[in-house]
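Asks: what's the 3D shape of this:
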Amino acid sequence: MTERIAIADEVRAAVASGRPVVALESTIFTHGLTRPRNLEVAFDAERLLRDAGVTPATIGVVAGVPTVGLSHDQIEIIEAADAGTVKTGIRDLPVAAVKRLHGGTTVASTALLAHRAGIGVFATGGLGGVHRGASSTFDESADLVALSSIPVLVVSAGVKSILDVPATLERLETLGVIVLGYRTTRFPGFYVRDSGCVVDAVDSPQEAAAVARARDGLALRSAVLIANPVAVDKQVDPALHDRVLADAEREASDAGVRGKGLTPFLLDHMHRGTGGATLDTNVAVYLGNVEVAAEIATALVSTP
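Replies: Below is the predicted model:
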């Protein structure tokens, strides 16, 4: 803990007393979802945790100050359309501090700040990963490197299927990140339950917590990634998903879209091509991961 990070009293007290806490990112409501659904989802996630007896710790940057445990007022401040809120990864935190910017924290920066505040479990939607064509562009998310050196347990729905999922899993293996499916040996592809890749599985919150304890007992510094697939009735129809993604990639190639512009281009095409189904799946993915994270956080603070 450090004076350069603001930690809400509620969160500080829960960590100090050994009660379960789950960290939540802020980019999902500052950059990921449209208004007004973004705020509804942010508050729904916190409500799910409280109903499960878990303290929520939504993380973001308020006027340059990394804050663990945003109040509802602070969430509304950094979400506002005129707030100038920037997407804030780890490398962006010092710049945001100097410029006193509002920031929505990414998976990487949320994991870092959660760990600094003593929080061991973090729920998100999906991770960033290796982009298709990365062998020539070297385009991959900073999330991967961050999780190689931050010992948190992250619950996600894998990585978005617009990325190179097999290459992402190879990088996670190289970086020493423990990857486990939650009650499945099929690594999820965010919008769909099965990306086509195989992983080892854990079958309960207790087993997931035991893996995290074993990692800590060995003094390993990498994250544990629990890949939780979206519910069957909430996934995008796999055939529709594959068809729309192929169309999106073809249009991006024809238009010469690459680099930072590629991901938003593909995601927008997926949203339009599925009639908005990807948005509904995004919300279902996130809230489902929050529920699983609550169970694991509770198991983690229980007597082994």
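
Asks: When you work out contacts or count neighbours from here on, use the C-alpha atoms and nothing else.
Replies: OK.

Asks: Let me see the contact set for the residue nearest the centre of the chain.
Replies: Residue closest to the average C-alpha location in the chain (Cα atoms, centre = their mean): Thr124, at 2.8 Å. With contact set as Cα atoms under 8 Å, 6 or more residues apart in numbering, Thr124 has these partners: 24-25, 107, 154-156, 286, 289-290.

Asks: quick one: it and Ala57, what's the gap?
Replies: 12 Å (Cα to Cα, to the nearest Å).

Asks: Which residues are in contact with each of these two?
Replies: Taking Cα under 8 Å, 6+ apart as the contact rule, Thr124 and Ala57 both touch Leu24.

Asks: which residues of this protein fall in strands?
Replies: For the chain, the strands defined by DSSP state E occupy 6-7, 21-24, 55-62, 65-68, 86-88, 103-105, 121-123, 153-156, 178-182, 186-189, 192-198, 200-202, 224-227.

Asks: what residues does the third one touch?
Replies: So the one you mean is strand 55-62. Contacting residues not belonging to strand 55-62 are listed as 10-11, 14, 19-26, 46, 49-50, 66-70, 74, 78, 96, 100-105, 110, 113-114 [Cα under 8 Å, 6+ apart].

Asks: Enumerate every residue touching Thr85.
Replies: Neighbours of Thr85 in contact, by Cα under 8 Å, 6+ apart: 30, 78-79, 101-104.

Asks: Which of those residues ranks first by neighbour count?
Replies: Top of the contacts of Thr85 by neighbour number is Gly103, holding 32 neighbours under the definition other Cα atoms under 10 Å.

Asks: another one to check against the first:
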Amino acid sequence: MAYLAKYVLKGSRLAAFYKRGYSTASPWVFSEEVRLAKSEGKPIVALESTIITHGMPYPQNLETAKQVENIIRERGAVPATVAILKGQLTIGLSEEELTYLAQAKGVVKASRRDLAPIAAAKLDGATTVAGTIIAAQLADIPVFVTGGIGGVHRHGENTLDISADLNELGRSNTLVVCSGVKSILDIGRTLEYLETQGVCVCAFGETSDFPAFYTTRSGFTAPHRVGDALQAARVLHASRQMKLASGIVVAVPVPQEHAMDEKIIQEAINNALKEADRNGISGKEVTPFILAAVAKATSGASLNANIALIKNNAKVGADIAVEFKKLKNVDDSKNAFNIGSSKGAGKCTSNTSRHFHTSCSRRADESPLFSGDKNCGGDVLVIGGANVDRIYRLKEEGAQSPSAYLRKVVTTLL
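Replies: I've put the predicted structure just below:
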């Protein structure tokens, strides 16, 4: 019974029903691969889907999506591409679903404001950085990989055209691996806005240069730097321990051999921006238009750089997810039982703090204690809360008996 309750509550799509208690329909579903990874406690990396539907043409978009997922698998993590299919928020896509999405027409870019309307109308939606962060939060996936995040658009001080990605980063605790922001944006104001939102921005690698998507440098310096995946995982781990309700950006420069000349890319972007203005293109349609125009102006070189950087980001993100899972496993093993084994009357194995019953502490990873094999070794779930063959004595001055403490709590609540 204990195994069944734990497996149903933690490992299946009925979890949301039992937690909320008012609906049998889950607002999201996992692919079988992601569901199994959740049940087995494997590291997972979230991936957005607008790069498939709006960032690249077919068939490069499908080929790249498959290659990125395979890179993540090869590094020891599990990919979870996020999209809305026929109104259902789906975390992790099968190969058939990826193929469908790569060729589908009329797919809506799905940011926070769009998620509910798309779901209600049972449409297809490709999640942006903001939309994917929301899904990652729902699924408790701490690491998310993308190409570049949105930002403050040029002349944003007048138009107030600011990507919802920045606000979402400010209210999530997700680590986002990207190659900075595109130079079609106002990078300086974007960094200032991220600071206002409390987002930790780290350059990845040997320098503190903040990258500009197609190029390794933007002319701006990131406020922090992480040298490798382990250091980035430690930053994420510390952030979670301190319960900071803001995200982390790890800005990874495009590999040098695929980086573009700054002058060439800037000229192509300026021309594309002028063309977009002449054609009256604005809002969320600007970025895909600019990407297509720049790819054409650079004879495909920018598309090659885009593909190279997302693959490199996938490697970095998977490595961070794996290292973060190791750090969490160490924590989980230390805190598996918050009550020390008795060495004598009134003594506990810990000499630094006193701990109480483990049920007072909610598991942070929300993963099942059992996998599909109910005979596997692991923790035991006790329904009813019984202590067997133990006698506890209170010896501290001023300590209250449990019954007295409960009476006080009930009186306070009433």
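
Asks: Any idea what the TM-score comes out to?
Replies: Once the chains are overlaid, their TM-score stands at 0.94 when taken by TM-score structural alignment, normalised by the length of structure 1; 302 aligned residues with a Cα RMSD of 1.6 Å.

Asks: circling back to that earlier point, please pull up the equivalent of the residue nearest to the centre of structure 1 in structure 2.
Replies: The equivalent of Thr124 of structure 1 in structure 2 is Thr146 (alignment by TM-score structural alignment).

Asks: Over to Ile7 of structure 1?
Replies: The pairwise alignment with structure 2 assigns Ile7 of structure 1 to Phe30, based on TM-score structural alignment.

Asks: shouldn't that match be in contact with Ala135?
Replies: No: in terms of Cα atoms under 8 Å, Phe30 of structure 2 does not count as a neighbour of Ala135; the distance is 10.8 Å.

Asks: Which positions within stretch 281-294 of structure 2 qualify as buried?
Replies: Buried positions in stretch 281-294 of structure 2, judged by neighbour count with 16 or more other Cα atoms under 10 Å: 286-294.

Asks: Check stretch 107-121 of structure 2 too.
Replies: Under the neighbour-count criterion of 16+ other Cα under 10 Å, stretch 107-121 of structure 2 has 107-112, 115, 118-119 buried.

Asks: Which one of these is nearest to Asn271 of structure 2?
Replies: Lys109 (24.7 Å; Cα to Cα).

Asks: just to revisit the earlier point, any chance of the strands of structure 1 in JSON lines, with distance to Val130 of structure 1 too?
Replies: Output for the strands of structure 1, formatted as JSON lines (distance: least, Cα to Cα, whole Å):
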{"stretch": "strand 6-7", "distance to Val130 of structure 1": "32"}
{"stretch": "strand 21-24", "distance to Val130 of structure 1": "23"}
{"stretch": "strand 55-62", "distance to Val130 of structure 1": "25"}
{"stretch": "strand 65-68", "distance to Val130 of structure 1": "27"}
{"stretch": "strand 86-88", "distance to Val130 of structure 1": "19"}
{"stretch": "strand 103-105", "distance to Val130 of structure 1": "20"}
{"stretch": "strand 121-123", "distance to Val130 of structure 1": "20"}
{"stretch": "strand 153-156", "distance to Val130 of structure 1": "16"}
{"stretch": "strand 178-182", "distance to Val130 of structure 1": "15"}
{"stretch": "strand 186-189", "distance to Val130 of structure 1": "13"}
{"stretch": "strand 192-198", "distance to Val130 of structure 1": "14"}
{"stretch": "strand 200-202", "distance to Val130 of structure 1": "21"}
{"stretch": "strand 224-227", "distance to Val130 of structure 1": "16"}
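
Asks: Lys234 of structure 1: which of these is closest?
Replies: Each of these was checked against Lys234 of structure 1 via Cα to Cα, and the shortest separation belongs to strand 192-198, namely 8.7 Å.

Asks: Which neighbouring elements make contact with the closest one?
Replies: In terms of contacts (3 or more Cα pairs under 8 Å, 6 or more residues apart in numbering; DSSP states H and E), strand 192-198 of structure 1 is packed against helix 165-174, strand 186-189.

Asks: what stretch of structure 2 does that strand fall on?
Replies: The aligned range for strand 192-198 of structure 1 is 215-221, by TM-score structural alignment.

Asks: Give the buried residues for that stretch.
Replies: By neighbour count, with 16+ other Cα under 10 Å as the criterion, the buried positions of stretch 215-221 of structure 2 are 215-218, 221.
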